[in-house]
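Trainee: My questions concern the predicted model and sequence given below.
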Amino acid sequence: MHASPPGPADPGKLTNQRVVFLEALSLTLRERYSDVSCEISRLTAGLPPTLRVERQEVAEDVGCDLSVDGWAFVWGFDPRNVIGPVADLRRAAFAVANVLGIRHHPDH
């Protein structure tokens, strides 16, 4: 008796490196800045996921890109607009918070 092949992946359970990195940044942002909301968007047009970060009336999209220097957070889908390496979540959260207009930062 043969086992049936696995069914299609559940889009709601999509996991890949980008999602893991974006989830880690989301957690860091929400822990450090209580008035920030975050949501990972999984687009269906074959585009990589992004993290929508909002505070009051301001929103920014953060993505992940793999370059010769390793994984980095980027603004939107643009690999030229690097926020910082995924290994430095605090620095990336600080940069995103600055763009959202947050001027009070933990540890600074």
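Mentor: Good, I have the coordinates. Numbering: from 1, shown residues only.

Trainee: from here on, contacts and neighbour counts on C-alpha atoms
Mentor: Noted.

Trainee: list the contacts for the closest residue to Cys38 other than its chain neighbours?
Mentor: Using C-alpha to C-alpha, 6 or more residues apart in numbering and skipping the chain neighbours, the partner closest in space to Cys38 is Val53 (4.6 Å). Shown here is Val53, whose contacts under the criterion C-alpha atoms under 8 Å, 6 or more residues apart in numbering are 26, 36-39, 59-62.

Trainee: now with 7 Å?
Mentor: The contact partners of Val53, by C-alpha atoms under 7 Å, 6 or more residues apart in numbering, come to 36-39, 59-61.

Trainee: and if you look at Leu27?
Mentor: Contacts of Leu27 (C-alpha under 7 Å, 6+ apart): none.

Trainee: Can you tell me how far it is from Leu66?
Mentor: Distance, Leu27 to Leu66, by C-alpha to C-alpha, to the nearest Å: 21 Å.

Trainee: Got another one to weigh against that:
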Amino acid sequence: MSSMVPAEVRRLSSCPNMPSVTHYIAVKGSLFAVETYIFGINDSHFTEEAQKLGVTDLTVSQCVNGVILNRDPMYVVNLVARFGYEVIAASGGQECMWTLKRTIEM
């Protein structure tokens, strides 16, 4: 862990008894469009996370297994990175899919 993390947090996060859960999401969109899909997250959770960061200018709609956002996919990938997700895979051409994960310590 980084030396910038307080010692108490380093001690707790390295504790072997703390269970953790890995959560995956998929972001899908065209680099030429202003509509992006996120699968694996619901609209209320996404809105709550965005509001914690002060992001209030998004239109979030439900779709099957996820949400639709009124922003380009690179904005969305960068936004969910601020939620703690990291890109682990990407594929595509005109339409791209990014797989991201976040580990949550319980």
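Mentor: Here it is on my side, so go on. Everything quoted here is computed from the prediction, not taken from an experiment.

Trainee: TM-score for this pair?
Mentor: The TM-score (TM-score structural alignment, normalised by the length of structure 2) is 0.28; 52 aligned residues with a C-alpha RMSD of 4.4 Å.

Trainee: wait, Glu54 of structure 1 sits on Arg30?
Mentor: No - applying C-alpha atoms under 7 Å, one finds Glu54 of structure 1 not in contact with Arg30, separated by 10.6 Å.

Trainee: Which of the two has more residues huddled nearby?
Mentor: Glu54 (18 against 15; other C-alpha atoms under 10 Å).

Trainee: Tell me if I am right that that one is in a strand.
Mentor: Yes - counting by DSSP: H, G, I helix; E, B strand; the rest coil, one finds Glu54 of structure 1 located in a strand.

Trainee: In structure 1, which strand is the longest?
Mentor: For structure 1, the longest strand by residue count, based on DSSP state E, is strand 58-67.

Trainee: packing partners for it?
Mentor: strand 50-55, strand 70-75 (3 or more C-alpha pairs under 7 Å, 6 or more residues apart in numbering; DSSP states H and E).

Trainee: Reformat the ones you listed as a markdown table; add distance to Leu22 of structure 1.
Mentor: Shown next, in a markdown table, are those (distance: least, C-alpha to C-alpha, whole Å):
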| stretch | distance to Leu22 of structure 1 |
| --- | --- |
| strand 50-55 | 6 |
| strand 70-75 | 8 |
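
Trainee: Count the neighbours of Ala97 of structure 1 for me.
Mentor: Neighbour tally, Ala97 of structure 1, other C-alpha under 10 Å: 22.

Trainee: Where does it sit: helix, strand or coil?
Mentor: Going by three-state DSSP: Ala97 of structure 1 is helix.

Trainee: Then Thr99 of structure 2?
Mentor: Recorded secondary structure, Thr99 of structure 2: strand (three-state DSSP).
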